Every structure is written in C-alpha cells, then in structure tokens.
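In: Whatever this is, show me its structure:
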Amino acid sequence: MPKQVLKHQRIARVLAREIHSGVLEPGSKLPGEHALTRRFEVSRTTVRQALDELSRQGLISTHAGVGSFVAFDGSLLDNSLGWTRALADQGARITTEVLRLEAVRDARLAEELELDSAEFMALDRLRVLPEGTPVSLERSRVPLVPALADVPVGGLLDGSLTKTLAAAGLRATHGDEWASVRPLAAEEATLLRRPEGEAWLSTRRVGRGADGRVVEQVTSLLDPARFQLHLGFGEPPQ
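Out: Take a look at the predicted model:
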C-alpha cells in the first residue's frame, strides 16, 4: 500500500518543482503565508511545515525579522531553559505549584494543531511569589508520544517539563506565539486569587521540533504588573 502523502509534503513538492523548473527564480521571494494558504486551501500551520521542509532541502532560506520575548520585572526570560530555570536565573523567588498532570483526550486541539492523535499530556501550573501571591497560570498540552507515556503517572524529571521533554528527545526549535489582554474567567480568578474580570496578559505558544512536529502548546495568563511582552524587529548586524 503506497505511503500517504501529507498535506505539507504535497505543497513542498509543488513548490520544489516550481523552483527547479524556474517558475520561482533563484533569489526571488516566495509568496507570503497568507497567499499560500489561499492557493492551497490549507492552514498557516501546514504552510509553515511545507516551508520548513523546503528549508531542510536547501531550496529556500528564511530570515527572522521579528521576535517576541516575555520579560519578568523588566528582565527577558529564556524560554529554552524553561520558565522555572529562567526565573531563577533572574533572581526571582518563585515557586511552582502543579495543579494537574494527567493524560487527556482533546479532539478539538488535535484538529487545530493538525495532529493524527488526540491524546495529550496535560500539565497545569501556578507560579507563586514567596508571600503566596500567584503571578501566572500556565496550561501545557504535549502530544502523548510513547516516550512520554509513563510521565502522567511517574511525574516530571526533576519537576521540569523542559528536562522531561529533552530526555524523550523532544525540543522545540521554533514556533509561534500570540499575545492579548483579556479578563479573568471565574475559575481562573479563583486559582489566581484575583477578582473575576481583572485584565491579565494572555499568551499562546506552539513549539515545534526541527522536523516541524508539534512538541508543546502552552497557554499562559501572566500578571501584567510583573510580566511584559518585549518585541524585537529587524535583523542584527553580522
């Protein structure tokens, strides 16, 4: 039985043929993501996976022009370290409370992320100041691959999701992040010990590995009095 060609692979093959045939000339700029999503009638996620495939084949090069970083009390946090380590490195005296660690099924999220399996590891955490005031609520959803099957029962490696993923050979090398400000819902306000409807910074980050597969989705509610979103633009001089 022939192997099924995934959507992003089909798009990558079409664009590769256009590059090799000269339809897309060397040095020319590819159509933007929005144009490609309309042309192929797929999501932006699928388009980005196709572009990642072309990049791995050496057919295109991408240049990051914009970056977003979360800051705590004015100091930038390194997401690659995991927030527990990053906050500690900045001298922040923050403790982490695990509210939930279990295997769940979420068909809606699987469809949104274009995953074949709807099985996830759910990890919900509070970050709390020494006096007991929560400053963030984070909900991570990780595709429950075989290497992580025992984690919901056995727990995280050294209490760290970043270390747990690394031990399973999973590391987010790129992805997307969205940010907005929204009011706290009743359940969120109870967990964060704040008034319902209070405005907090809300972020959603989808991290992907070098192969384009989803490693983690994390949604966070961040106290705007302590966290800020720092945006960078342009390319640094070489």
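In: alpha carbons only for contacts and neighbour counts from here, please
Out: Will do.
In: what ranges do the helices span in the protein?
Out: Assigned by DSSP state H, the helices in the chain fall at 7-21, 33-40, 44-56, 83-89, 107-112, 151-154, 161-167, 186-192.
In: want to put them side by side, so please do this one too:
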Amino acid sequence: MHNSLAAKPEDSTPLYQQLARNLRSHIHDGSLKAGNTLPSERALTAMTGMSRITVRKGIDELIREGLLFRKQGSGTFVAKRIEAPVSELSSFSDDAKARGEDSAVIWIIKTYALPTEDEANALGIPASIEVVRLGRVRLSGGEPLAIEHAVVPAKFLPDLSAVKGSLYEALTANGAKPVSGTQRIRAALATPTEAGILCIEEKAEILRIERSSKSEDGEILEYTRSAYRGDRYDFVSQLVVGAGGNPR
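Out: Purely as a prediction, here's the structure:
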C-alpha cells in the first residue's frame, strides 16, 4: 500500500485529494477492510511525503463521505455500513448484538413528565396522563450512531431505574412486550447539536425515524423519534410480489 498512496508528480490534482482517492480505492477493492485501523497521520506522512496537514485534510474528506471514522484515543478506522431491517420490530441493542457489537447508552434525560399535545396524540392518551421521557445517545462499538427521544405512558414503566440499555427489554419485563409497530423514515440534515453529539459534520445526512409500537392487546407503548447517522446506516426491507399482480 506504501507506493500506491504516494502522489503522482504529473497529476495536477491537489495532494489531499490524491491521497483521499488512493485510500478510497484501497477501501473499495478490499485492501482496507471494514474495521481496519488506518495508519496514523505520522505514518501516512512518512509513507507519502505529504505534510501532516495535507494528510489530515485527505482523511477528513473520507470521514465526510462516511468511509472512515475517528474514535477518540484509538485512531481512525474504515467504516462499515450497517444494514438494519425495516420489516422487523427490534431494538438498537438487539441489532448491535446481532452484529456482534456491544451497545451502550449516554443518557440525556430520564424523567416523568406530561406529554406535549403531539406526543399525547401519538400515544392515544389525554395530555393529562403522565409519561416517561427518555432521551439518549446510542453507541455501538464505542461509536455514537443515533440520538433517540422516546415517550412512554408511565404505567408501563413505573420504575425508571429498570430502564438501562434496551427500552423494549424494560417494557417486556413489566408485562408490556412490544409485538407490532409502525415507523416512518425520511432523509434530513444534521443540526449543529446533532452533529456535535454524533461526531459528524454539521448538515451531514441523517435519517429521521418516527416509531410507535403496540402491545398484544393493541395499546400504544411508545412514541420514539430518532436521528440515525446517514453515513453508517442502510435500512433494508425484503420485497415480495403482491397477491394481485406480477412484478414489473
């Protein structure tokens, strides 16, 4: 990889773009695999003969593209696209576990409160009914991937200390297992606050998700609004031919 990263004197493309292009090629051809650690900036400077500022600029370009990500104190890594099924009702914790990764939570808020009018409507309850308000950053493999804000009727979570990692696990333990749900996904741009929390560029692509889940008897258990990193997630669904026709 040493020689293939060096700039070509006859190429008038800016040096940082040449480095980004060469690294991008190694990622696409599999020479640098998802999860691999990128050589340090100092090592890349020695390998390419470029200045450290130029090397950092080239790396930053690939981070903006979502091909690389930095982990504080650990280095820069090749990013892996996460395929999340949209046809299954599963939690962030379960999805991370299925990928063989450890999930973690940074709590923003965990309290009892009254719902807003929109939240009460989404939950199908009067605005005078108390809810649990949960705000948290979801991490997988130590990397912040999503921000979630959930509201749950308080009767389903009478003990806030029981809510640790998985909301669905806490609900199920209290006899309110989610068995069905709906979600809406749309593309958006990260706000400055979201960008700072998720360690991405301001106005980077994110996926906004609204989800509600129901118990077996049809009660609405949660209304959750999330912001997922668009550079890391692909939401995938399986398609089948409808009963009334043929595929076109």
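In: Could you quantify their similarity as a TM-score?
Out: Once superposed, the chains reach a TM-score of 0.59 (TM-score structural alignment, normalised by the length of the first structure), with 162 aligned residues with a CA RMSD of 2.8 Å.
In: do you know how far the residue nearest to the spatial centre of the second structure is from F77 of the second structure?
Out: Centroid-nearest residue in the second structure, with CA atoms, centre = their mean: L145, separated by 3.0 Å. According to CA to CA, to the nearest Å, L145 of the second structure and F77 of the second structure sit 15 Å apart.
In: before we move on, what about L134 of the second structure?
Out: Counting by CA to CA - L134 of the second structure and F77 of the second structure are separated by 31 Å.
In: Then E216 of the second structure?
Out: Distance from E216 of the second structure to F77 of the second structure, by CA to CA: 42 Å.
In: Neighbour count: the two, which is higher?
Out: F77 (20 against 11; other CA atoms under 10 Å).
In: Kindly confirm my reading that that one forms part of a strand.
Out: Yes: counting by DSSP: H, G, I helix; E, B strand; the rest coil, one finds F77 of the second structure located in a strand.
In: what do we get in the first structure for R232 of the second structure?
Out: Taking TM-score structural alignment, the alignment pairs R232 of the second structure with R226 from the first structure.
In: Look up the closest residue to its match, ignoring the ones flanking it.
Out: Closest residue to R226 of the first structure apart from its sequence neighbours, by CA to CA, 6 or more residues apart in numbering: D73 at 5.1 Å.
In: ditto for E97 of the first structure
Out: L126 (5.1 Å).
In: So the one you found is in contact with V98, correct?
Out: Yes: contact criterion CA atoms under 8 Å: L126 of the first structure and V98 qualify, at 6.6 Å.
In: Those two - which one has more neighbours?
Out: A count of neighbours by other CA under 10 Å puts L126 above the other of L126 of the first structure and V98, at 22 against 13.
In: May I ask which helix or strand encompasses R70 of the second structure?
Out: Applying DSSP states H and E as the criterion places R70 of the second structure in strand 68-71.
In: Read off where stretch 21-30 of the second structure ends up in the first structure.
Out: Going by TM-score structural alignment, stretch 21-30 of the second structure lines up with nothing in the first structure.
In: And that stretch, what's buried?
Out: By neighbour count, with 16 or more other CA atoms under 10 Å as the criterion, the buried positions of stretch 21-30 of the second structure are 21-24, 26-27.
In: what sits against the residue nearest to the centre of the second structure?
Out: L145 of the second structure makes contact with 137-139, 198, 228-229, 232, according to CA atoms under 8 Å, 6 or more residues apart in numbering.
In: Tell me the counterpart of F69 of the first structure in the second structure.
Out: Using TM-score structural alignment, F69 of the first structure lacks an equivalent in the second structure.
In: Verify the contact between F69 of the first structure and L77 for me.
Out: Yes: contact criterion CA under 8 Å: F69 of the first structure and L77 qualify, at 7.0 Å.
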